[in-house]
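Asker: one predicted model, sequence on top.
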Amino acid sequence: MKKVRGIYIKNSAEIALMREANRIVSVVLDALGEAVAPGVPTMRFEEIAQDMCRQFGVQPAFQGYGGFPYALCCSVNEEVVHGFPSRERILREGDVVSFDMGVVYERFYGDSARTFAVGTVSDAARDLLDATRESLHRGIAQAQPGNNLYDVSRAVQEFVEARGYSVVRRFVGHGIGRKLHEKPEVPNFVPSGMAGPVLKPGMVLAIEPMVCAGTCEVEILEDKWTAVTKDRKLSAHFEHTVAVTHEGPVVLSVS
């Protein structure tokens, strides 16, 4: 593994290990999505994630990371990221719930996130989820060798803001590999006065739009982890781990 401007370049064998790590994450997210329903306590999703990590023989990537106590980030409605699973928090019809999941497989990390509708949701909630998911696809399409990293950021930001939504600025995507968070940071907006790195084959990025129905400003709750929208309006979060290759972007976090 070599570095370019501090960014790790993975070889084909390393990317193959990351593909498996991310495949496992995708399978876990599939199972979590199937379990989403009104009346389910959010701790149930933590139990599913823990059970599946044991079945696959992998380590939950988030548990213990910086002191985070769970395998799963489970964020409901106005919770943007890093929400705690809870036996007291019961999903209700019309909620949206985001799952952010990571594992360690053969010393390499996988990381992906999805937001799900709970039962029948409002048109506004459905539109937010659709826009966030599509903004991720728009960003991934720009992860081409020779492009600037901020081409990814611009694609997300322009798509989201053209639809009247905002992108969170406090949290960003990231490089990923033998560490959960590597260089470069992958913002969902174009930072002013900064030049992003040129994308090269072998770079692996966790691209993760966090999109809000209202303000992009967030607050951290008393648990010191859960980030919520300052205006308490809905938020959605989608993430894929993507390898930059000579043939273009390859999404690793698929089943």
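Answerer: On my side now, so go ahead. Numbering: from 1, shown residues only.

Asker: from here on, just use CA atoms for contacts and neighbour counts.
Answerer: Fine.

Asker: which SS state does residue 38 fall under?
Answerer: coil (DSSP: H, G, I helix; E, B strand; the rest coil).

Asker: state the distance from it to residue 73.
Answerer: According to CA to CA, to the nearest Å, residue 38 stands 19 Å off from residue 73.

Asker: these two: which is more packed in?
Answerer: The neighbour count for residue 38 versus residue 73, taken as other CA atoms under 10 Å, is higher for residue 73 (24 against 16).

Asker: next, the more buried one: secondary structure please.
Answerer: Here residue 73 is recorded as strand under three-state DSSP.

Asker: wait, what's in contact with it?
Answerer: Going by CA atoms under 8 Å, 6 or more residues apart in numbering, residue 73 touches 81, 82, 83, 84, 85, 98, 99, 100, 101.

Asker: which of those residues has the largest number of neighbours?
Answerer: Highest neighbour count within these: residue 99, with 28 neighbours (other CA under 10 Å).

Asker: which strands and helices sit next to the strand or helix carrying that residue?
Answerer: Assessed by DSSP states H and E, residue 99 sits inside strand 96-105. Secondary-structure packing of strand 96-105 (3 or more CA pairs under 8 Å, 6 or more residues apart in numbering; DSSP states H and E): helix 12-35, strand 59-60, strand 72-76, strand 108-117, strand 235-237.

Asker: other residues contacting it?
Answerer: 17-18, 20-22, 24-25, 29, 32, 53, 58-62, 71-77, 81-82, 109-118, 121, 125, 236-237.

Asker: try this one side by side with the last:
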Amino acid sequence: MKRNKINWTVPKGAELTELDKKVLYWQNKGHLVPRRSLIKTPEQIEGIRRSGVVNTGALDLVAQEIHAGMSTAEIDQLVHNYITSHGGIPATLGYEGYPKSVCTSINEVVCHGIPSEEEILEEGDIINVDITTILDGYYADASRMFIIGKTSPEKEKLVRVAKECLEIGMEAAKPFCFVGDIGNAIQKHAHKNGFSVVRDLCGHGVGLEFHEEPDVEHYGKKGTGMLLVPGMVFTIEPMINMGTWEVFIDEEDGWTVVTEDELPSAQWEHTFVMTEHGLEILTH
């Protein structure tokens, strides 16, 4: 059997802990396991949790204010002001050249939509608002879907099923199971409801940086991908499409991801910490 690279190492002379024994068991069987640095300390988890409180407050504010006739630039201003007034930094602002403090993705836009004064919300739109906050050096990342007024039954179902996919993915994530278990559960539920799962983007480790290991794909096979170990912090953020799973990036802005067939897409996201009993949400 071909072995994966060794990630989990025990300091020379150190006594093996129960955690070491469990991780080394799977590593010795050839599975991908995390590096020790991906296991957050209680202090780090508490810092990420505090960042999550600010991030959630920003999303709650959007939920109160969002309406037809509002520009996505107004959403950006709301989020920016809320995060900065609570001592945080909007993580997206200036990240690899991204120009705004939030991502606003309407209808066929899968993710990374750039807020604009010209983009006005209309009755029947569905929109994903994706916010990442840095507070005292700790990152928290979450997004929600909003339905503007009354929309079609098909869009309503898409938004509902996308949220169910997040919840089902969360339930599938157990300590000492694998990232692939999450993707497998999400893919089954999406397909059962006639939808597809975007494959070109994924969830990710988060906390001390914007993007860390592991990649959390929302499709795949059980028993594959990285071992899930207590203390790991990561997002699950399934992007569920009404039509094909294939996407393209808008050439004009280099950021906006759109469904290939331009049918609607929906996404929900939380930041989680793996505990000995399962996932805990850090972005309520």
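Answerer: Received the coordinates, thanks. Predicted, not measured: the structure shown is a model, and the values here were computed from it.

Asker: superposed, what's their TM-score?
Answerer: TM-score of the superposed chains, computed with TM-score structural alignment, normalised by the length of structure 1, equals 0.95; 252 aligned residues with a CA RMSD of 1.5 Å.

Asker: and residue 65 of structure 1, what pairs with it in structure 2?
Answerer: Per TM-score structural alignment, the equivalent position to residue 65 of structure 1 in structure 2 is residue 95.

Asker: how close does residue 163 of structure 2 get to residue 282 of structure 2?
Answerer: Going from residue 163 of structure 2 to residue 282 of structure 2 by CA to CA gives 17 Å.

Asker: what segments of the stretch 101-250 of structure 1 are strands?
Answerer: 108-117, 166-167, 173-175, 182-186, 204-207, 210-212, 218-220, 227-229, 235-237, 240-245, 248-251 (DSSP state E, counting those that start in this stretch).

Asker: stretch 140-147 of structure 1 maps to which residues in structure 2?
Answerer: Going by TM-score structural alignment: stretch 140-147 of structure 1 matches residues 170-177.

Asker: first-to-last residue distance for that stretch?
Answerer: 12 Å.

Asker: can you pull the contacts of the alignment partner in structure 2 of residue 210 of structure 1?
Answerer: Counting by TM-score structural alignment, residue 210 of structure 1 lines up with residue 239 in structure 2. With contact taken as CA under 8 Å, 6+ apart, residue 239 of structure 2 is in contact with 110, 162, 197, 198, 218, 265, 266, 267, 268.

Asker: now the residues you listed in CSV, with neighbour count and distance to residue 274 of structure 2?
Answerer: CSV is the format used below for the contacts of residue 239 of structure 2 (neighbours: other CA atoms under 10 Å; distance: CA to CA, whole Å):
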residue, neighbour count, distance to residue 274 of structure 2
110, 29, 27
162, 27, 22
197, 28, 24
198, 22, 24
218, 30, 17
265, 32, 28
266, 32, 25
267, 28, 21
268, 24, 19
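
Asker: can you lay out those residues as TSV showing distance to residue 277 of structure 2?
Answerer: Shown next, in TSV, are these (distance: CA to CA, whole Å):
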residue	distance to residue 277 of structure 2
110	32
162	24
197	28
198	29
218	22
265	32
266	29
267	26
268	23
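
Asker: residue contacts, the residue mapped onto residue 23 of structure 1 from structure 2?
Answerer: The equivalent of residue 23 of structure 1 in structure 2 is residue 53 (alignment by TM-score structural alignment). Residue 53 of structure 2 makes contacts with 282, 283, 284, as judged by CA under 8 Å, 6+ apart.

Asker: again with residue 112 of structure 1
Answerer: Residue 112 of structure 1 sits in contact with 22, 25, 26, 100, 101, 102, 206, 238, 239, 240, 241, 253, where contact means CA under 8 Å, 6+ apart.

Asker: can you check residue 84 of structure 1 too?
Answerer: Contacts were defined as CA under 8 Å, 6+ apart; by that measure residue 84 of structure 1 touches 70, 72, 73, 74, 75, 226.

Asker: rerun that using 10 Å as the cut-off
Answerer: With contact set as CA atoms under 10 Å, 6 or more residues apart in numbering, residue 84 of structure 1 has these partners: 42-43, 46, 68-76, 223, 225-226.

Asker: buried subset of those?
Answerer: If you count burial by 16 or more other CA atoms under 10 Å, the buried members of the contacts of residue 84 of structure 1 come out as 42, 43, 46, 70, 71, 72, 73, 74, 75, 76, 225, 226.

Asker: need the residues you listed in JSON lines with distance to residue 92 of structure 1, can you?
Answerer: What follows is those, written out as JSON lines (distance: CA to CA, whole Å):
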{"residue": "42", "distance to residue 92 of structure 1": "11"}
{"residue": "43", "distance to residue 92 of structure 1": "14"}
{"residue": "46", "distance to residue 92 of structure 1": "18"}
{"residue": "70", "distance to residue 92 of structure 1": "22"}
{"residue": "71", "distance to residue 92 of structure 1": "23"}
{"residue": "72", "distance to residue 92 of structure 1": "19"}
{"residue": "73", "distance to residue 92 of structure 1": "18"}
{"residue": "74", "distance to residue 92 of structure 1": "14"}
{"residue": "75", "distance to residue 92 of structure 1": "13"}
{"residue": "76", "distance to residue 92 of structure 1": "10"}
{"residue": "225", "distance to residue 92 of structure 1": "23"}
{"residue": "226", "distance to residue 92 of structure 1": "19"}
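
Asker: list the contacts for residue 47 of structure 2?
Answerer: Going by CA under 10 Å, 6+ apart, residue 47 of structure 2 touches 41, 134, 135, 136, 137, 138, 139, 140, 207, 208.

Asker: and the buried ones among those residues, selectable in ChimeraX?
Answerer: The ChimeraX selection below is limited to those of the contacts of residue 47 of structure 2 classed as buried (16+ other CA under 10 Å):
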select :134,135,138,139,140,207,208
